[in-house]
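> Predicted model follows, preceded by the sequence.
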Amino acid sequence: MKQTKTNELIQQKLAAPDALLLNQIKTMKWTSHNIPLTLSETTLNNQPLIEHDPRTRVIKDNLYWLAGKGGSLAGLRLIDLGCLEGGLSFEMAREDMEVLGVEGWESNYLKCQLIAEYFNLPHLRFAHLDVKKLNRSTYGLFDVVLCCGLLYHLDDPVRFLKTLNEITHDTSILFLDTHIAPSDDQLSSCFAKTALSDITSYQSEGKTYEGRWYKEYEPGLISNHEWTSVSNANSFWLTQTALFKALYDAGFKHLYNLYGAFDIEQEFQLRQQLSRLYCIAVKDAYFKPFR
């Protein structure tokens, strides 16, 4: 763990917690993010801390490699989209970045707000918002975008990637962690095979993209599950080819398939079973050896 100003504040809070807020946090139902609360207590006891999650480590390592100046990420603006319980946002704030976590489900947002209030970090805040309403005029530009576990919950992912173009500049970094539509040959080994449609296509702004529809919940019903989509009963999983095309069409011309979170054989297996892809996308190439 790097010694940052924010980490010093966190260590002080862990050693001298606010008893009232601590009790409120402990009464909430936590489903995913294990965040430290005291020197001996966490939101999900007996599970690995979010700081030790392979995805957290890979994101931080690559950020320091691509954007770290003098070994620091201080001052970078980062947005964590569909931030769930705020754990990844919290971890990014530890690196002295200015972090905005965006969450659509109120039950999750309330947990995020409690974490923000409990630690009272100067550069961590949360917004209760359906990401489809995200816009540049309200939230400004970001140096780093985390879109982890979100894109496959949207019914027009192509349009959303264009929204990400609007809130980023030429050297912003997009981390994308998403399910993709498996091919017919790969469908039988995919965990979500019973909820996926046949390969089909849909149009977004006059262009056609292939993929599969995924049933989030029954049409006409409102889901109360914090891990489903916020405002659509069906979402569209793009094929890998369609996803790369959509990123390119949205202005992210340079794509880097990201490995290294797990042992390579385990990573191959997980990507097949989960039909999942991890990549970095940028508008302007970071490496220009011929210029």
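Sure thing, it's come through.
> rest of the way, CA atoms for contacts and neighbours
Will do.
> And the helices in the stretch 1-150 of the chain?
5-15, 19-27, 54-67, 87-93, 106-119, 136-139 (DSSP state H, counting those that start in this stretch).
> And those helices: which comes nearest Leu187?
The closest approach between Leu187 and any of the helices of the stretch 1-150 of the chain, judged by Cα to Cα, belongs to helix 54-67 at 24.8 Å.
> buried set for the closest one?
By neighbour count on 16 or more other Cα atoms under 10 Å, the buried set for helix 54-67 is 55-57, 59-60, 63, 67.
> residues in contact with that helix?
With contacts defined as Cα atoms under 8 Å, 6 or more residues apart in numbering, helix 54-67 is touched by 50-51, 71-73, 88, 91-92, 175, 260-262, 286.
> go with 6 Å
Applying Cα atoms under 6 Å, 6 or more residues apart in numbering, the contact partners of helix 54-67 are Ala261.
> got it, and stretch 132-147?
76-81, 167-168, 172-176.
> Rebuild these as CSV, extending it with distance to Thr27 and neighbour count.
Output for these, formatted as CSV (distance: Cα to Cα, whole Å; neighbours: other Cα atoms under 10 Å):
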residue, distance to Thr27, neighbour count
Leu76, 33, 17
Arg77, 32, 20
Leu78, 29, 24
Ile79, 27, 26
Asp80, 25, 23
Leu81, 25, 24
Ile167, 36, 21
Thr168, 38, 20
Ser172, 38, 22
Ile173, 36, 24
Leu174, 34, 25
Phe175, 32, 21
Leu176, 32, 20
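> Specify which member of those residues is nearest to Gly104.
Using Cα to Cα, these come closest to Gly104 at Leu81, 9.3 Å.
> putting a second one here so we can go through both:
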Amino acid sequence: MNFTAHNIQLDNGSFTKPDAMLMSDHPCTISTRKILNLVFPSNKKNYRVVDLGCLEGGYTVEIAKMGFDTLGLEVREESIACCNYVKENLDLPNLNFVKDTAWNLDKYGPYDAAFCCGLFYHFDNPKAFLEKLARNTKKLLILETHFATPLDNGVKEFNLEPMNVHEGLPGRWYYEFDKNLSFEEREKMRWASYENDKSFWIQKEYLLGLIYDLGFTTVFEQFDSYAPNMGEDLNKRYPNSLRGTFIGIRDM
């Protein structure tokens, strides 16, 4: 199996990517556990969580270990092969994977919580995707994504286009790959979009507003993944990374 990032310890004691940080120790994993425990403090087996664009299944595994009924959606052949390998080598009956595009998430819903890490900024119509996701998410949205800003921060680093308006929201276009690439070439680009050659990054303030407008009336950005050196790392890393974790919770 060709694991590009997710280091998962299997039941036999082996690791899927020994040179990488264990997924159980990853700052994003730790932050995700905190939010899931806060919103669903007990009876986790009664709740469904979807991991969208789950890559090699690392976060899906960690959520399943908490006791949730967990589904990972992944579209690429190499990545879903890694996911299935992980499932075969872990005793987690509540861990499930499906090979499909995240745009078909409604086929498998509804979900009590949605975890979307490293995927949202790969869409050319992110508002339409988030609207579909919101319709299928009952309680909690965890959205870890790149965003745009009208400032110059990160523009050169990511080769972003000037500020524009798309789907009625301000943001910037990001080019994923040459539109003339064959499907076979795109299929092998496991860290890029699947179909669209360019993606739209929504300006952060309007992304927060969109989450609220879609019914998640408690909305905030989570920063504890920067701990323990939060002040220093937020000052040095955050401004140009153009990336954050946004939480939406429905009042029920």
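Sure thing, it's come through. As the structure is a prediction and not an experimental result, all values here were calculated from the model.
> re earlier: right, and the helices of the stretch 1-150 of the first structure - which one's nearest Asp130 of the first structure?
helix 106-119 (10.3 Å).
> Tell me what angle the closest one forms with helix 19-27.
Comparing the axes of helix 106-119 of the first structure and helix 19-27 via axes from the mean of the first three to the mean of the last three Cα atoms, to 10 degrees yields an angle of 150 degrees.
> What residues sit buried inside helix 106-119 of the first structure?
Neighbour-count burial for helix 106-119 of the first structure flags 107-116, 118-119 (criterion: 16+ other Cα under 10 Å).
> can I get the residues you listed in JSON lines with distance to Lys29 of the first structure?
Listed next are those as JSON lines, based on distance: Cα to Cα, whole Å:
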{"residue": "Ser107", "distance to Lys29 of the first structure": "9"}
{"residue": "Asn108", "distance to Lys29 of the first structure": "9"}
{"residue": "Tyr109", "distance to Lys29 of the first structure": "12"}
{"residue": "Leu110", "distance to Lys29 of the first structure": "11"}
{"residue": "Lys111", "distance to Lys29 of the first structure": "9"}
{"residue": "Cys112", "distance to Lys29 of the first structure": "12"}
{"residue": "Gln113", "distance to Lys29 of the first structure": "14"}
{"residue": "Leu114", "distance to Lys29 of the first structure": "12"}
{"residue": "Ile115", "distance to Lys29 of the first structure": "13"}
{"residue": "Ala116", "distance to Lys29 of the first structure": "17"}
{"residue": "Tyr118", "distance to Lys29 of the first structure": "17"}
{"residue": "Phe119", "distance to Lys29 of the first structure": "19"}
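> Including distance to Lys162 of the first structure, could the helices of the stretch 1-150 of the first structure go into a markdown table?
A markdown table is the format used below for the helices of the stretch 1-150 of the first structure (distance: least, Cα to Cα, whole Å):
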| stretch | distance to Lys162 of the first structure |
| --- | --- |
| helix 5-15 | 33 |
| helix 19-27 | 36 |
| helix 54-67 | 22 |
| helix 87-93 | 23 |
| helix 106-119 | 25 |
| helix 136-139 | 12 |
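> which one of those lies closest to Asn46 of the first structure?
Across these, closest to Asn46 of the first structure is helix 19-27 (Cα to Cα), at 14.3 Å.
> quick one: buried residues of the closest one?
Result for helix 19-27 of the first structure [16+ other Cα under 10 Å]: buried residues 22, 25.
> So which residues of the stretch 101-250 of the first structure form strands?
Here the stretch 101-250 of the first structure has its strands, by DSSP state E, counting those that start in this stretch, at 124-128, 142-148, 168-179, 200-204, 207-215, 234-238.
> ok, and which of the ones you listed has the densest surroundings?
Highest mean neighbour count of the strands of the stretch 101-250 of the first structure: strand 234-238, a mean of 26 (counted as mean count of other Cα atoms under 10 Å).
> per the alignment, Phe129 of the second structure corresponds to what in the first structure?
Here Phe129 of the second structure is matched to Phe160 in the first structure, going by TM-score structural alignment.
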